[in-house]
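Asks: Model the structure of this input:
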Amino acid sequence: MQQFQQLLKDDYWIFSPTDNPFGDCAHYFVVLLIRRHPAIDVDQSSFRVHNYPNSTMGRQLVWIDLTIHCDKLTSNRISSTITVRLFTSHLESCRESSKKRKDQLSYAWSRMIQFGSTSNSVNNNRPGPRAAIFCGDLNLRDTEVQELGGLPAGIEDAWQVTGSRPELRNTWDPQRNTNASRLGFGGRGPHGRSFTFRYDRMYVHGSCLRPVDFGLRGLERVPGTRCFPSDHWGILGRFQPGSA
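Replies: Modelled structure (predicted):
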């Protein structure tokens, strides 16, 4: 983490559970990186780490609040500011952890909704529209979202909202990603079925931010090596200010 800070600190705000004395980092952990930009104010005091009480893998939900000054991002004369709470997490892994994973996801969704539903006069005296974004390696299966009753009202899946393009669906693909196949996953399940998953997802709550594009990243090998940046493809969402 120290090397990470040295390499990226000039371009990004970097927050991780290692910054929190109560953030139990006995296991590997997630990191939030926020690009340093004149249009973005970061409330460093808002950074929080929640240790999932049901996790046996040291998994956590982390979040931080930003204020985005829309007039500094677009030429469309939008004068509003938007308060955004960014969440990330690495939910419990493996098929047998489905119940824990669903409980963790439900908690994250509830925090998104709670933030967006808070009165404008509350929450650090920051009036104006609010939005929450939650993304990460959620290890999700589609059936698990269905078993939870689908997406809660007001929460959208960025991949679905932007067209559900099939070529952008799966982020775990051992047939194409040799990092994953080297871990022992050959890319084929029983009866020769394709063994790919949409593990990584991006959710948004709040009409003031509208998903307009979704893509995959990390599809090319690291120059000079035979490896990809990760055993997962990365995901990238683009948003535009919407109605408050």
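
Asks: Could you use CA atoms for every contact and neighbour count after this?
Replies: Fine.

Asks: Just give me the neighbour total for the residue lying closest to P17 once chain neighbours are set aside.
Replies: If the residues on either side of it in the chain are set aside, P17 comes closest to G23, at 5.0 Å by C-alpha to C-alpha, 6 or more residues apart in numbering. By the criterion of other C-alpha atoms under 10 Å, G23 has 18 neighbours.

Asks: so G23 touches Y52, yeah?
Replies: No: at 10.8 Å, G23 does not count as touching Y52 under the criterion of C-alpha atoms under 8 Å.

Asks: and the helix ranked longest in the chain, what does it pack onto?
Replies: Secondary structure assigned by DSSP state H gives helix 98-117 as the longest helix of the chain. Helix 98-117 is packed against strand 130-137, helix 142-147, strand 200-205, with contacts defined by 3 or more C-alpha pairs under 8 Å, 6 or more residues apart in numbering; DSSP states H and E.

Asks: Out of those, flag the one nearest S98.
Replies: Distances from S98 to each of these were compared by C-alpha to C-alpha, and the smallest falls on helix 142-147, at 7.3 Å.

Asks: so where do the strands sit in this structure?
Replies: Along the chain, counting by DSSP state E, strands occupy 12-15, 32-35, 40-51, 60-69, 81-89, 130-137, 155-157, 200-205, 209-217, 234-241.

Asks: The residue most central in space within the chain and R36, how far apart?
Replies: By C-alpha atoms, centre = their mean, the chain has its centre lying nearest to C135, at 1.4 Å. Applying C-alpha to C-alpha, to the nearest Å, one obtains 20 Å for the distance of C135 from R36.

Asks: Also this sequence, please, to line up against the first:
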Amino acid sequence: MASAAITSCYSTPLSIVSWNIAEAAPSFAAPCFDTRARDAPRLIRECILGSGRSSRPPDIIALQECPYPSFGTETFVEQGYVSAGGTTLSHCGYVDLLLKKQLAEKSRPISLDRNLSSVACRIALPNQTTISVSSSHLAPFKHGAGTRLRQCQNLKESLFSWESLHQESGNNMILLGDYNMRQSEDKAIENILGIDAWKAAGSNYRNKCTWDSFSNEYHEDGFSFRARFDRCYTGGDKIHVNRFGLIGNKAVVGTKDFLSDHYGMIIGFDVEKSSLDAEK
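Replies: Next up, the predicted model:
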């Protein structure tokens, strides 16, 4: 797991998992379709909850391609997670954003453009810093680059508009999900959304590709290529990336049977304390 050194004696640690779970459907390589379909929610839950440093569960879970709107709630409610403001239909499945109950109690849903396949909320952390977090599923395919650019612009504008309407400041944001991006889009999207968390953590090739169908034979027809479809961006001066890794990148059975065609991201942050005056 790549990491970057952070120095702050007034920071709150925060960990987030983001994962396109392919509608919790069994892979082509799964030994038994019915058994895997039944076990998929448990396997996904165990993979996510065991992803944290020293087995500490993530504070926030961003899901894409949920099979139905209440999947995230049903799968994680007993572990103390709450869905932040409902779900949004994307081009495939649903998007969800789950918070630990303690964070959910100090969060507010953010109303976004209905054309965005995103869910967002504003969270007040224990150190008095407030941040916006979103889970998104952007337009697919190489020819969708222009649409993705517009979606990112719309998302950022929607978050700024919400902050202005509610008289909040700081612009501290963590925006993540399945962005379906190609490397050629990096500069344009970074200019809109901010710092690329993978790059900030040290750009380790071992955790670069969230799609690797040379190794992951989830699909029968292969689609053999590697890409960094899934992204995390940070904005504002209080949020610092301290680690970045992948989850779901180990086969469940054998060597080629995976829980999803995407690998998930696990990102650690240090969020600096804000003064009371700055947050008013």
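
Asks: Adding distance to W159 of the first structure, write the helices and strands packed on helix 98-117 of the first structure out as CSV.
Replies: Supplementary listing: those in CSV, determined by distance: least, C-alpha to C-alpha, whole Å:
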stretch, distance to W159 of the first structure
strand 130-137, 11
helix 142-147, 13
strand 200-205, 7
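
Asks: which residues sit in contact with the closest residue to V204 of the first structure other than its chain neighbours?
Replies: Spatially, and ignoring its direct neighbours in sequence, V204 of the first structure is nearest to I133 (4.5 Å; C-alpha to C-alpha, 6+ apart). Residues touching I133 of the first structure, when contacts are defined by C-alpha atoms under 8 Å, 6 or more residues apart in numbering, comprise V84, R85, L86, F87, M112, M202, Y203, V204, H205.

Asks: Return those of those that are likewise in contact in the second structure.
Replies: With both residues aligned by TM-score structural alignment, their matches' C-alpha atoms under 8 Å, the contacts of the contacts of I133 of the first structure that the second structure also has are V84, R85, L86, F87, M202, Y203, V204, H205.

Asks: tell me which of these is nearest to S45 of the first structure?
Replies: Nearest to S45 of the first structure among those: R85, at 12.6 Å, using C-alpha to C-alpha.

Asks: neighbours around the closest one, how many?
Replies: Counted with other C-alpha under 10 Å, R85 of the first structure comes out at 22.

Asks: What does the residue nearest to V204 of the first structure correspond to in the second structure?
Replies: Residue-level alignment of I133 of the first structure against the second structure, with TM-score structural alignment as criterion, gives I174.

Asks: And its match, how close does it get to I60 of the second structure?
Replies: Here I174 of the second structure is placed at a distance of 11 Å from I60 of the second structure (C-alpha to C-alpha).

Asks: And for D230 of the second structure?
Replies: Here D230 of the second structure is placed at a distance of 16 Å from I60 of the second structure (C-alpha to C-alpha).

Asks: quick one: E157 of the second structure and K142 of the second structure, what's the gap?
Replies: Separation of E157 of the second structure from K142 of the second structure (C-alpha to C-alpha) stands at 24 Å.

Asks: neighbour count winner among the two?
Replies: In terms of neighbours (other C-alpha under 10 Å), E157 is the more surrounded of E157 of the second structure and K142; the figures are 15 against 10.

Asks: Quickly note the distance from that one to I61 of the second structure.
Replies: When distances are taken as C-alpha to C-alpha, E157 of the second structure and I61 of the second structure turn out to be 23 Å apart.

Asks: so can I have JSON lines of the strands of the first structure showing distance to P166 of the first structure?
Replies: Putting the strands of the first structure into JSON lines (distance: least, C-alpha to C-alpha, whole Å) gives the following:
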{"stretch": "strand 12-15", "distance to P166 of the first structure": "32"}
{"stretch": "strand 32-35", "distance to P166 of the first structure": "28"}
{"stretch": "strand 40-51", "distance to P166 of the first structure": "33"}
{"stretch": "strand 60-69", "distance to P166 of the first structure": "29"}
{"stretch": "strand 81-89", "distance to P166 of the first structure": "24"}
{"stretch": "strand 130-137", "distance to P166 of the first structure": "19"}
{"stretch": "strand 155-157", "distance to P166 of the first structure": "14"}
{"stretch": "strand 200-205", "distance to P166 of the first structure": "14"}
{"stretch": "strand 209-217", "distance to P166 of the first structure": "11"}
{"stretch": "strand 234-241", "distance to P166 of the first structure": "14"}
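
Asks: Tell me how many other residues surround S135 of the second structure.
Replies: Other residues within reach of S135 of the second structure by the criterion other C-alpha under 10 Å amount to 29.

Asks: can you check F15 of the first structure too?
Replies: When neighbours are counted by other C-alpha under 10 Å, F15 of the first structure registers 20.

Asks: same deal with R36 of the second structure?
Replies: R36 of the second structure is surrounded by 19 other residues when neighbours are defined as other C-alpha under 10 Å.

Asks: give me every residue that touches A108 of the first structure.
Replies: Under the criterion of C-alpha under 8 Å, 6+ apart, the contact list for A108 of the first structure reads L61, F134.

Asks: if I line the two up, what does it land on in the second structure?
Replies: The criterion is TM-score structural alignment: under it, A108 of the first structure has L155 as its aligned partner in the second structure.

Asks: can you tell me how far that match sits from H240 of the second structure?
Replies: Distance, L155 of the second structure to H240 of the second structure, by C-alpha to C-alpha: 21 Å.

Asks: gap between the residue in the second structure that T83 of the first structure lines up against and I239 of the second structure?
Replies: When the second structure is aligned by TM-score structural alignment, the residue opposite T83 of the first structure is T130. T130 of the second structure sits 10 Å away from I239 of the second structure, going by C-alpha to C-alpha.

Asks: Give the residues shared as contacts by these two.
Replies: With contacts defined as C-alpha under 8 Å, 6+ apart, the residues adjacent to both T130 of the second structure and I239 are N172.

Asks: My read is that G215 of the first structure contacts W233, right?
Replies: No: with contact defined as C-alpha under 8 Å, G215 of the first structure and W233 do not form a contacting pair (9.7 Å).

Asks: Between those two, tell me which one has more neighbours.
Replies: Per other C-alpha under 10 Å, whichever of G215 of the first structure and W233 has more neighbours is W233, with 23 against 17.

Asks: nearest residue to the corresponding residue of the second structure for that one other than its sequence neighbours?
Replies: Structural alignment places W233 of the first structure opposite Y263 in the second structure (criterion: TM-score structural alignment). Of all residues not flanking Y263 of the second structure in the chain, T210 sits nearest, at 4.7 Å (C-alpha to C-alpha, 6+ apart).

Asks: again, but for L43 of the second structure
Replies: Distances taken as C-alpha to C-alpha, 6+ apart place L259 nearest to L43 of the second structure, at 7.9 Å, with adjacent residues excluded.
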